[in-house]
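Peer 1: Sequence and predicted structure are below.
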Amino acid sequence: MTGFTLRSTVSLPYGATLTRVRALLADAGFGVLTEIDLQATLRAKLGVEIPPQVILGACRPQLAHQALEADSRVATLLPCNVVVAADGERTRVEVFDPAVMTAFSEAPGLAAVAGEARERLSVMMGALTDDREDPDAARA
């Protein structure tokens, strides 16, 4: 498996993109359950410097519940990670592609849940970007 994310790069600065991603996730019905500041964590734990980067753990409770009902092992793939990272003058946004869950489980009903989550996140990414990369090309 080579492609497992939906990816976009935007011209907005990191801080503005992070704010926009949070708002668009909310618009898509996702809440942010966790936040990991990779820059601060790696600086504190390893003394290394990386550009600003955060992992947001996004969840739509209704979809998470449906996925868990289909296959409880899906919990290991939750929440859906959304990465916002400074990339020079631009900002990269990557989202774990929920459709990948179906590669790990053939449980009845999981494909529909993953499909809805992917559609919601794809709409969010489309609203975010000015030069969106094709998510299906990343999966090829």
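Peer 2: Received it, and whenever you're ready, just let me know what you need. Residues are numbered from 1 along each chain as shown.
Peer 1: Only C-alpha atoms from now on, for both contacts and neighbour counts.
Peer 2: Fine.
Peer 1: Can I take it that Val48 is in a strand?
Peer 2: No. Val48 is assigned coil when assessed by DSSP: H, G, I helix; E, B strand; the rest coil, not a strand.
Peer 1: Please identify which helix or strand holds the closest residue to it other than its chain neighbours.
Peer 2: In space, not counting the residues next to it along the chain, Val48 is nearest to Leu42; the distance is 5.9 Å by Cα to Cα, 6 or more residues apart in numbering. Assigned by DSSP states H and E, Leu42 belongs to helix 38-46.
Peer 1: Need the residues that contact the very next helix or strand once past that helix.
Peer 2: Heading C-terminal from helix 38-46, the first helix or strand you meet, by DSSP H and E, is strand 53-59. Applying Cα atoms under 8 Å, 6 or more residues apart in numbering, the contact partners of strand 53-59 are 25, 30-39, 78-86.
Peer 1: let's bring in a second one:
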Amino acid sequence: MKYYISKTLTRDFAAVVERVIEALKAEGFGVLTDIDVKETMKKKLNIDFQDYRILGACNPPLAHQALTADDKIGTMLPCNVIVQDIGGGKIEVAAIDPAISMQQVGNPALRTIAESVTSKLQRVIDAI
């Protein structure tokens, strides 16, 4: 079962990251965390790694609904979106599919919320 939504682009890495952040904002998400995996791997392990960013995206109203429905769901927040250089001039953007991941939780109250988040993240991927 595919647990993410993705798209591959032929563009500049930094430009794609900025475009993803803009598309997230347009769907009501803020970026709470921005992890530069390439920089971290170099600093901590002295390993050269491809450009790879993990953006922790949060839509506050939907996060509040989810936390109200299940106070442990914070273990699955925020929604991660990755931007990575996959070589050959290609950049991949992938986002978690909350509707799939929430199935494992088994709380029916979360289904509608997760479907709404999935729809928003799909529009983000479509917009980049």
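Peer 2: Done, it's in. The structure presented is a predicted model; accordingly, all values stated were derived computationally and were not measured.
Peer 1: And the residue nearest to Val48 of the first structure, how close does it get to Glu89 of the first structure?
Peer 2: 22 Å (Cα to Cα, to the nearest Å).
Peer 1: Who has more neighbours out of those two?
Peer 2: Neighbour totals were compared for Leu42 of the first structure and Glu89, and Leu42 leads with 13 against 10 (other Cα atoms under 10 Å).
Peer 1: my guess is that one contacts Pro51, does it?
Peer 2: No. Leu42 of the first structure is beyond contact range of Pro51, at 10.6 Å (criterion: Cα atoms under 8 Å).
Peer 1: between the longest strand seen in the second structure and strand 52-58, how big is the angle?
Peer 2: Longest strand of the second structure, by residue count under DSSP state E: strand 79-87. Strand 79-87 of the second structure runs at 160 degrees relative to strand 52-58, counting by axes from the mean of the first three to the mean of the last three Cα atoms, to 10 degrees.
Peer 1: can you give me how far strand 79-87 of the second structure is from the chain middle?
Peer 2: Distance, stretch centre to chain centre, for strand 79-87 of the second structure: 8 Å (Cα atoms, centre = their mean, to the nearest Å).
Peer 1: for stretch 66-81 of the first structure, same thing?
Peer 2: 15 Å.
Peer 1: Thank you kindly, that will do.
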